[in-house]
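1. Compute the structure for the input listed below.
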Amino acid sequence: MTPRTALTIAGSDSGGGAGIQADLRTFFAHGVHGLVALTAVTVQNSLGVQGFTELPPDVVTAQIKAVASDMGVNAAKTGMLASAEIIRAVAKTLDELGSAFPLVVDPVAASMTGHALLREDALEAIRTELFPRATLITPNLDEVRLLTGISVVDTASQRAAAEALLAFGSRWVLVKGGHMTGTPECVDLLSDGREFISLTGPRYETQNTHGGGDTLASAITASLAKGASVPDAVAAGKKFIERCVAEAYPLGAGVGPVSPFWVLPQSS
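-> You can find the predicted model right below:
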């Protein structure tokens, strides 16, 4: 049988731990066929990002239209979009396609080592162009602060951040709590403005978390592509990323990647 399809609109990670590489691995692990619209090429390894080159916006949109018109898209996610011009082009293309499929927006603003992955004018374009079109947005706490000015330090400020982000127009928001300090567990908050759902999971003592945000967003997207509701897709995605972090491995001299290899049968 032909599998469902999920489209990632994101940048490439030369180290293979994040970006479209993480997205495609995660789609495969969920039995979903991955489609790609590449936005940028990064130069990076386990020690961090040394730079990036973005693709022309018309090339990005041509990729989206090519796969959508021929293969169909059951769900899509955005990752690194690099510039306001690319963001506006993606938003326009989604409108032209009718946006009939769920869209997960992971507002990738900086690498985990602090290297900027967005041009300076791009944050406002994400707020005004992409968030109103999103089924779900999945910011980490650093991105919450950049987008809203709110520093999340406890459950009260996490809820305030969710409300502030929803005001930009997305249907749902997932405020990830992985970067919150002083908590024995990792608590993410999912909300549509009416429901506020706390999802609690273990916090693992590992530095190897490269690609964790991309993997979570693409796991959610894969479940949405197969018809799951947003709460069910997020719950399944959280369980998936927890296992990926538990199975993360060292690679290189810096931060290793989270691992989806646990889904594969063990070799003899």
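2. C-alpha from now on. contacts and neighbour counts both.
-> OK.
3. And the strands in the stretch 151-268 of the chain, which stretches?
-> Taking DSSP state E, counting those that start in this stretch to define them, one finds strands in the stretch 151-268 of the chain at 172-175, 185-191, 196-202.
4. Any chance of JSON lines for those, columns distance to V43?
-> What follows is those, written out as JSON lines (distance: least, CA to CA, whole Å):
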{"stretch": "strand 172-175", "distance to V43": "28"}
{"stretch": "strand 185-191", "distance to V43": "30"}
{"stretch": "strand 196-202", "distance to V43": "32"}
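5. As a markdown table, these with distance to Q44 and mean neighbour count would be great.
-> Shown next, in a markdown table, are the strands of the stretch 151-268 of the chain (distance: least, CA to CA, whole Å; neighbours: other CA atoms under 10 Å):
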| stretch | distance to Q44 | mean neighbour count |
| --- | --- | --- |
| strand 172-175 | 27 | 26 |
| strand 185-191 | 27 | 20 |
| strand 196-202 | 29 | 15 |
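6. next up, for comparison:
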Amino acid sequence: MKNLLTIAGSDCSGGAGIQADLKTFAAHGAFGMSVIVSVVAENTSRVISIQDIPPRIVADQIDAVFEDIAVDGVKIGMLSGAEQMKTVAERLRFYRPGGVVLDPVMVAKGGRALMHPDALETLKAEMLPQAFLLTPNIPEAEAITGLEIRAVGDMEKAAAVLRNMGPRYVLVKGGHLEGDAVDILFDGEEIRAFRTERIPTKNTHGTGCTLSSAIAANLANGMEVSEAVGAAKEYVTTAIRHALQIGKGHGPTNHFYNLYKNGGLLQ
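-> As a prediction, this is how the structure comes out:
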């Protein structure tokens, strides 16, 4: 069993953040650990408040994990402020874990900003060079690159710009475009598109967290990058197709659908 660490915010409603990450790790047969950088009071409809964890406590959580447990993969999600980013980057440089998957979370599904605007330059300078794989959605890719993305060709251009900022691989997610859900993976030489049918549902809370965590788990389990991305996209598509009718807004995906089905728990 692989040991995976998520460094992200906490979603008390359970659909996104470290809760989604830990569920995804478990669904992939991995042991999940977490470093909480922010406590987010949110549900399927809105974000009520955010409390950032002091950088010293963030660093202590990272140290507590790495000094005792072998870490086979790291997923990084919500980092709300520059100080949290600098702290995480410094500890990553110290411990040098492999296969870091960075999901640059900026806005909640309900529209609330989850990253301070003045932290964008710190994200680019401190965090992007730490990423083995970067997984921005279209608004995040636009914010980081300054480009306008309206088509798959624009996604390819953005992926090239993003890769020059430090990540080894870039996966630009196309869920905000119309038509099929197309994601673009770029390794500096080859562009590969991953296409699935768009599922008509509002229940997509935590899909970005889930996808990036699934990729991290697949990498830790020995898959090559393109295989890891393809399998993760298939996993999250199934989780969306069988999303849970929970809450009044954007419900969560079904992280354990395949496990429950294969275990005979679903009729």
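7. Tell me how the two chains score on TM-score.
-> Taking TM-score structural alignment, normalised by the length of the second structure as the basis, the two superposed chains have a TM-score of 0.96; 263 aligned residues with a CA RMSD of 1.0 Å.
8. Go through the strands of the stretch 151-268 of the first structure and name the closest to D121 of the first structure.
-> When the strands of the stretch 151-268 of the first structure are compared by CA to CA, strand 172-175 sits nearest D121 of the first structure, at 22.4 Å.
9. contacts for that closest one?
-> 134-141, 144, 158, 161-162, 165-166, 188-193, 230 (CA atoms under 8 Å, 6 or more residues apart in numbering).
10. for the aligned partner of T122 of the second structure in the first structure, what are its contacts?
-> By TM-score structural alignment, T122 of the second structure lines up with A125 in the first structure. Applying CA under 8 Å, 6+ apart, we find A125 of the first structure in contact with 84, 87-88.
11. So for the helix or strand hosting A125 of the first structure, what gets flagged as buried?
-> Using DSSP states H and E, A125 of the first structure falls within helix 122-125. Neighbour-count burial for helix 122-125 of the first structure, with 16 or more other CA atoms under 10 Å as criterion, is recorded at 122-123, 125.
12. Starting from it, tell me the next helix or strand along the chain.
-> strand 136-137.
13. contact partners of stretch 252-263 of the first structure?
-> 17-18, 25-26, 29, 45-48, 207-212, 243-251.
14. Mind listing what's buried along the top strand by length along the first structure?
-> The longest strand of the first structure (DSSP state E) is strand 33-45. Buried residues in strand 33-45 of the first structure, counted by 16+ other CA under 10 Å: 33-42, 44-45.
15. and what of stretch 52-63 of the first structure?
-> Of the residues in stretch 52-63 of the first structure, those buried by neighbour count under the rule 16+ other CA under 10 Å are 52, 54-55, 57, 60-61, 63.
16. just the residues you listed now: which is nearest G72 of the first structure?
-> Q63 (12.5 Å).
17. mind checking which helix or strand the residue opposite the closest one in the second structure once aligned is in?
-> Matched by TM-score structural alignment, Q63 of the first structure corresponds to Q61 in the second structure. Taking DSSP H and E as the criterion, the element that holds Q61 of the second structure is helix 55-66.
18. The next helix or strand after that helix against the first structure, how far on average?
-> Where DSSP H and E defines the elements, the next helix or strand beyond helix 55-66 of the second structure is strand 73-76. By mean CA distance after the TM-score superposition for the first structure, the fitted strand 73-76 of the second structure averages 0.5 Å away from its aligned residues in the first structure.
19. whereabouts in the first structure does strand 73-76 of the second structure align?
-> Counting by TM-score structural alignment, strand 73-76 of the second structure corresponds to residues 75-78.
20. cool, and stretch 12-26 of the second structure?
-> Going by TM-score structural alignment: stretch 12-26 of the second structure matches residues 14-28.
21. Now for the spatially closest residue to A26 of the second structure that is not a sequence neighbour: which residues touch it?
-> Leaving aside its sequence neighbours, A26 of the second structure sits nearest to G32 (CA to CA, 6 or more residues apart in numbering; 6.8 Å). G32 of the second structure sits next to 3-6, 21-22, 25-26 when contact means CA under 8 Å, 6+ apart.
22. Which of these fall within strands?
-> Per DSSP E, the contacts of G32 of the second structure map to strands at 3-6.
23. could you dump these to TSV with distance to A216 of the second structure and neighbour count?
-> Shown next, in TSV, are those (distance: CA to CA, whole Å; neighbours: other CA atoms under 10 Å):
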residue	distance to A216 of the second structure	neighbour count
N3	11	19
L4	8	25
L5	9	28
T6	10	29
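24. Can you give me the neighbour number for the alignment partner in the second structure of D214 of the first structure?
-> In the second structure, the residue equivalent to D214 of the first structure is C209, according to TM-score structural alignment. Neighbours of C209 of the second structure under the rule other CA atoms under 10 Å: 29.
25. buried sites along stretch 96-108 of the first structure?
-> 99, 101-108.
26. residue ranges for the helices of the stretch 151-268 of the first structure, please.
-> 155-166, 212-225, 230-246 (DSSP state H, counting those that start in this stretch).
27. looking at the ones you listed, which is closest to A68 of the first structure?
-> helix 212-225 (13.7 Å).
28. okay, the angle between the closest one and strand 33-45?
-> Counting by axes from the mean of the first three to the mean of the last three CA atoms, to 10 degrees, helix 212-225 of the first structure lies at 170 degrees to strand 33-45.
29. after superposition, how close is helix 212-225 of the first structure to the second structure?
-> So helix 212-225 of the first structure averages 0.5 Å relative to the second structure (mean CA distance after the TM-score superposition for the first structure).
30. Done for today, thanks.
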